[in-house]
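S.K.: using only what follows, build the 3D model:
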Amino acid sequence: MTDTESIIGRRDRLPGHRNESGWDITASAGDIERWRDEAGRTVRWRGGDADAVSVIRLGVSELLSNVVKHAGDPRCRLELHHVGPTVRVRLFDHCARVPMVTVPDWDAEGGRGLWLLREMTGALGCTRVPGGKWVWFAVPLGSDGS
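M.R.: Next up, the predicted model:
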């Protein structure tokens, strides 16, 4: 895993992976739009259609918002992996607590982001690792599967 304290906010190509991009980020509410735009541009550049870009942007917003609200440590790592006809987005944070995805209370102001992301992607997960966890989701690049 990449040291999340190095090169804060710099885009880099992951070693040995042509179709992967990653950023070390110090998450803040004011920067979420910047990172969702960057992820959207990256997916569009890789051939993602408008639906893929929209879901990627929503998912990146949700994952970074959760870091800001719940992780305690704002340092995180955002990665996009182009695997065949899909893009897998994953975010590492330093909190070992696994996020709960529950049916939302429709009267509440929040609490539906991960549920909505799971419903939109069908592929949402979390992997605990030493020092924290990776939360990930996968999105097809296009409606034709390309």
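S.K.: all contacts plus neighbour counts: C-alpha atoms, from now on.
M.R.: Will do.
S.K.: and residue 19, what does it touch?
M.R.: Taking C-alpha atoms under 8 Å, 6 or more residues apart in numbering as the definition of contact, the neighbours of residue 19 are 81-83.
S.K.: which residues touch residue 98?
M.R.: Residue 98 makes contacts with 126, 128, 133, as judged by C-alpha under 8 Å, 6+ apart.
S.K.: quick check, the last one in contact with residue 93.
M.R.: Yes: using C-alpha atoms under 8 Å, residue 133 makes contact with residue 93 at a distance of 5.8 Å.
S.K.: gap between the residue sitting furthest away from the middle of the chain and residue 117?
M.R.: Among residues of the chain, the one most distant from the C-alpha centroid is residue 107; the distance is 26.3 Å, by C-alpha atoms, centre = their mean. Relative to residue 117, residue 107 is positioned 19 Å away (criterion: C-alpha to C-alpha, to the nearest Å).
S.K.: can you pull out the helices in this structure?
M.R.: Taking DSSP state H as the test, the helices found in the chain are 32-45, 50-66, 113-121.
S.K.: list the buried ones in the first one?
M.R.: The neighbour-count check on helix 32-45 (16 or more other C-alpha atoms under 10 Å) flags 32-33, 35-43 as buried.
S.K.: using a markdown table, please lay out those together with distance to residue 122.
M.R.: As requested, the buried residues of helix 32-45 are exported to a markdown table (distance: C-alpha to C-alpha, whole Å):
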| residue | distance to residue 122 |
| --- | --- |
| 32 | 23 |
| 33 | 24 |
| 35 | 23 |
| 36 | 20 |
| 37 | 23 |
| 38 | 23 |
| 39 | 19 |
| 40 | 19 |
| 41 | 23 |
| 42 | 21 |
| 43 | 18 |
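S.K.: next, the second sequence, to be compared with the first:
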Amino acid sequence: MAVLTRSPEQQHHTYCWDLLAHPRQIETWRRTVALVLRAWGASDATVETARMGLSELLANVVRHAGDPYCRLSVVMGGGLVTVRVEDRSPCVPVVREPAWDAESGRGLWMLRAMCLGFGCDREVVGKSMWFSLGLDPVDEGAV
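M.R.: Here you go, the predicted structure:
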């Protein structure tokens, strides 16, 4: 079940959904977050990085949390957008340089390198993984 909220403060806008992480639903949530970011004026690069990052966070809930319940939130304020996924698992991932010949284990390392902010916060129950990106459109021809 999805629950959408919007904060009353004028400086921050928040959308939040309670959901059950399932591999078949990840693309739906990627599209949803992309729609929110585009409505806020995010660049294509920001939208695509957020889509990739959200895939990684939700896939980690599916693979490692042991409980599919999670909360997805997207917050915009101060020229930044923060995507956060909270789950009930107390296990905090260790992000380190991956073995490049491994089949997996690169996602969070790559995400951290692509974002302005990245972290994991312990919660009363579980943890919260998040990343922040610049919202303002960039000169994509300068890349």
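S.K.: hang on, the earlier thing: pull out the buried members of the contacts of residue 19 of structure 1.
M.R.: Buried members of the contacts of residue 19 of structure 1, scored by 16+ other C-alpha under 10 Å, are 81-82.
S.K.: which one in structure 1 is aligned with residue 17 of structure 2?
M.R.: Matched across to structure 1, residue 17 of structure 2 falls on residue 23, judged by TM-score structural alignment.
S.K.: and the residue lying closest to its match once chain neighbours are set aside, what is it in contact with?
M.R.: The spatial neighbour of residue 23 of structure 1 that comes closest, neighbours along the chain excluded (C-alpha to C-alpha, 6 or more residues apart in numbering), is residue 11 at 4.8 Å. Residues near residue 11 of structure 1 by C-alpha under 8 Å, 6+ apart: 21-24.
S.K.: how much space between residue 11 of structure 1 and residue 122 of structure 1?
M.R.: Distance, residue 11 of structure 1 to residue 122 of structure 1, using C-alpha to C-alpha: 28 Å.
S.K.: can you check residue 105 of structure 1 too?
M.R.: Residue 105 of structure 1 sits 20 Å away from residue 122 of structure 1, taking C-alpha to C-alpha as the criterion.
S.K.: now swap in residue 29 of structure 1 and tell me
M.R.: Here the distance between residue 29 of structure 1 and residue 122 of structure 1 works out to 26 Å (C-alpha to C-alpha).
S.K.: can you select the buried ones among the contacts of residue 11 of structure 1 for me in PyMOL?
M.R.: In PyMOL, a selection of the buried entries from the contacts of residue 11 of structure 1 looks like this (16+ other C-alpha under 10 Å):
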select buried, resi 21+22+23+24
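S.K.: the contacts of residue 11 of structure 1: which two are farthest apart?
M.R.: Using C-alpha to C-alpha, the pair of those lying farthest apart is 21 and 24, separated by 10.6 Å.
S.K.: which residues sit in contact with the residue nearest to residue 10 of structure 1 when sequence neighbours are not counted?
M.R.: In this structure, residue 10 of structure 1 finds its nearest non-sequential neighbour in residue 23, 5.7 Å apart by C-alpha to C-alpha, 6+ apart. The neighbours of residue 23 of structure 1, taking C-alpha under 8 Å, 6+ apart as the test, are 8-12, 77-79.
S.K.: tell me the counterpart of residue 41 of structure 1 in structure 2.
M.R.: Residue mapping for residue 41 of structure 1 onto structure 2 gives residue 35, with TM-score structural alignment as the criterion.
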